[in-house]
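K.L.:
Below are the sequence and a predicted model; questions follow.
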Amino acid sequence: MNDINADKTIRKVALIAVFTNILLASVKVTVGLVFKSMAVLADGIDTSTDILTSSTMLVATLISRRPPDKEHPYGHHKAENIGAKIISFVIFYAGVSLLVESTKRLITGQYEVLVGFWPLFAAILSVGGKTFLFIIEYTTGKRYKSNSMVAEAKNMRNDIMMSSLVFIGVALNKIGLAWMDPLVGIVMSGIIIKVAWEVFEENTHDLMDGLKDEEMWIYEKVFEACQKCGALNPHKVRVRKVGGKFDIDMDIEVSGEMNVRDAHEITKCIKKHLCETKEIYDVVIHVEPEANDEHEPFGLTKEAFEKGKKEKN
């Protein structure tokens, strides 16, 4: 599917998330205030932050899809990682605020038995709504390799657990265990802070141009393509992510007697083999004469890559 259709789908899902969160937040904050439920109110406040994170996700995905320009020759894909970073800070702030308030209420005894069906209804509605958002955001984010949407989906998964805890806490509160309301708030805050850290850590890795262990197969693909095409001593191989695709730089050696045209054909062959994966953003290959004596400290050689694999295993 082309980038235009991907943009439309991501924008549509992001707008659905914004409006769904507005509805859920309105219901939960209102019910929490009217019925004096700390757990429901906290869940509503958390969903209110989701409105901001969903909006941030929408803006980030729109920016990331812009084509390369003079100031950004590699494109704008890192905007999604920046958006995910912002989301992690918002989630963390909500978690810490909730932890402080819930702990204070539990210690001071500022809780009471809830009345009415509405607190339970708000929790059930939240579980259903958040499950719907998690499914559409996670599947869309994975399909179109949108980091910020996947981060937002993980936040939705977190919200499903929290709303379930709220339901349990409200149910136990209504049978006489009034202290369960702020206690659930404390548990929820721990989950929120944990998810915030996970989102922050994952996107820090991408912004630092690092690759996860499950992405290291691309190096094997590079060395395999070089061997098939007759390139000698592939080295200074460096791979980084641009959006959801791999940007590859490498040096190869060819016979010093080979003419420029034949050497160029080898680079074309390598690019052809690599681009079969459909996950390649760009490939840049520098050609050197065989046994070139030059100090080149960066990137990987095949030997260094194989040694690293053995050490990890």
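P.N.:
Alright, I've got the coordinates.

K.L.:
use CA for all of it now, contacts and neighbours both
P.N.:
OK.

K.L.:
Disregarding residues adjacent in the polypeptide, which is nearest to H76?
P.N.:
Closest residue in space to H76, ignoring its immediate chain neighbours: S64 at 4.5 Å, by CA to CA, 6 or more residues apart in numbering.

K.L.:
Now do the same contact list for that neighbour.
P.N.:
75-80, 243 (CA atoms under 8 Å, 6 or more residues apart in numbering).

K.L.:
then this one, side by side with the first:
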Amino acid sequence: MERKQVVRRVGLVVLVANAALALAKAGFWLETGSLALGSEAVNSAADALYSAVVVAGLYLTTRPPDFEHPHGHERIEPFVALFVAVGVFGAGIGVIWTGTASLVEGSYAATSPLAAVVLGAGAIAKYGLYRYCLGVGEEHRSPALIATAKDNRTDVLTALAALVGAGGAAVGFPVLDPVAAVVVGGGILLTGVDIVRDNLDYLVGAAPPESLRDDIVAAALEQPEVEGAHDVIAHYVGPEVDVSLHIEVQGDLTIREAHDIETDVINAIREIPEVDDAFVHVDPKELGEWKEGKWRDEREGAT
């Protein structure tokens, strides 16, 4: 199945699941009056809201290249992920406010064990969504789905915290209910910070990990005629990487031979999953542009 079909399908599954969880938690919150369950209902409602935005964003990012966007639309994905972060921050602040106000006013009371049951079921559902989104997001290099996975991972932890609060309130310790709501809100805020940190590199064109640069150079040096590589620049353009580098070849090659080598190097680098495009400059090795400390071929006879 094509990438666009997969990520769109995941987005729809997450939207439906979050909407169902929000409705279920809200219904049982009205039934039990649990603040912890109410905070989780708000969290799931925020999840459903931003899931709708993610679905729209994934539709845009998976559109094919066109005249105005010759490299495709994948660069929209980090912005979608940041929108997820905004929704996460909003939900976290709201939940902390509600829990803190309840603690200050002393407006809490024992609740039904049913709240704990609902929160436990919600935690299980969120863990399933976390594993599902993370697997597809990593396989298809989707920042938006990875951000959604991390939000679901935190939802598992916050649901467990809310479960402790609701359970404590059910057995005679009602103060644990608003305390759990505040803990839930703090966990939600931490998720927002994590999502922002992950996606800033995509937006500012940061360099990828050094291991990827090594893979790029290795792909270039696998070509028999390439004797060295230098001035390697790799940077994120959205979730994918653009590469430029210089390669060294024998100076007596014909233009056609040099062109064929350049094409082979570009194709080899483009086969690296993280790479979107590569730009290669061919240097005669006799010019001595190679710099000490840079990459050079170690094959026998290379100088």
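P.N.:
Alright, I've got the coordinates. Because the structure is a prediction, the values reported are computed rather than measured.

K.L.:
about what we covered before: conserved subset of the contacts of S64 of structure 1 in structure 2?
P.N.:
Using both residues aligned by TM-score structural alignment, their matches' CA atoms under 8 Å, structure 2 keeps these contacts from the contacts of S64 of structure 1: 75-80.

K.L.:
Dump the contacts of S64 of structure 1 into a markdown table; add neighbour count as well.
P.N.:
Shown next, in a markdown table, are the contacts of S64 of structure 1 (neighbours: other CA atoms under 10 Å):
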| residue | neighbour count |
| --- | --- |
| G75 | 18 |
| H76 | 21 |
| H77 | 25 |
| K78 | 21 |
| A79 | 22 |
| E80 | 28 |
| G243 | 23 |
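
K.L.:
Tell me the residue in structure 2 aligned with the residue nearest to H76 of structure 1.
P.N.:
Applying TM-score structural alignment, one finds that S64 of structure 1 aligns to T61 in structure 2.

K.L.:
circling back: closest to N259 of structure 1 out of the kept ones among the contacts of S64 of structure 1?
P.N.:
G75 (34.2 Å; CA to CA).

K.L.:
doesn't the closest one fall inside a strand?
P.N.:
No. According to DSSP: H, G, I helix; E, B strand; the rest coil, G75 of structure 1 belongs to no strand; its state is coil.

K.L.:
How about the secondary structure of the nearest residue to it once chain neighbours are set aside?
P.N.:
Beyond its immediate neighbours in the sequence, the residue positioned closest to G75 of structure 1 (CA to CA, 6+ apart) is P68, lying 3.9 Å away. P68 of structure 1 falls in the coil class when you classify it by three-state DSSP.

K.L.:
separation between Y74 of structure 1 and S148 of structure 1?
P.N.:
Y74 of structure 1 sits 19 Å away from S148 of structure 1, taking CA to CA, to the nearest Å as the criterion.

K.L.:
Looking at those two, which is more packed in?
P.N.:
S148 (30 against 16; other CA atoms under 10 Å).

K.L.:
Which parts of structure 1 are helices?
P.N.:
3-35, 38-64, 78-108, 118-143, 147-174, 180-207, 217-229, 260-274, 302-312 (DSSP state H).

K.L.:
got the buried residues for the last one?
P.N.:
Yep, that's helix 302-312 of structure 1 we're talking about. Across helix 302-312 of structure 1, burial judged by 16 or more other CA atoms under 10 Å covers 302, 305.

K.L.:
Tell me which residues are up against it.
P.N.:
Contact partners of helix 302-312 of structure 1, identified using CA under 8 Å, 6+ apart, comprise 219, 223, 233-235.

K.L.:
gap between that helix and the chain center?
P.N.:
28 Å (CA atoms, centre = their mean, to the nearest Å).

K.L.:
between it and helix 217-229, how big is the angle?
P.N.:
Helix 302-312 of structure 1 runs at 140 degrees relative to helix 217-229, counting by axes from the mean of the first three to the mean of the last three CA atoms, to 10 degrees.

K.L.:
The longest one now?
P.N.:
For the pair helix 3-35 of structure 1 and helix 217-229, the angle between their directions (the same axes, to 10 degrees) equals 170 degrees.

K.L.:
Off-centre distance for helix 3-35 of structure 1?
P.N.:
Distance, centroid of helix 3-35 of structure 1 to centroid of chain: 19 Å (CA atoms, centre = their mean).

K.L.:
I'd like to know which elements that helix is packed against.
P.N.:
Here helix 3-35 of structure 1 touches helix 38-64, helix 118-143, going by 3 or more CA pairs under 8 Å, 6 or more residues apart in numbering; DSSP states H and E.

K.L.:
mind putting those in TSV, distance to K310 of structure 1 included?
P.N.:
Converted to TSV, the helices and strands packed on helix 3-35 of structure 1 look like this (distance: least, CA to CA, whole Å):
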stretch	distance to K310 of structure 1
helix 38-64	37
helix 118-143	30
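
K.L.:
Among these, single out whichever gets nearest to Y111 of structure 1.
P.N.:
That would be, of these and by CA to CA, helix 38-64, which comes in at 7.9 Å.
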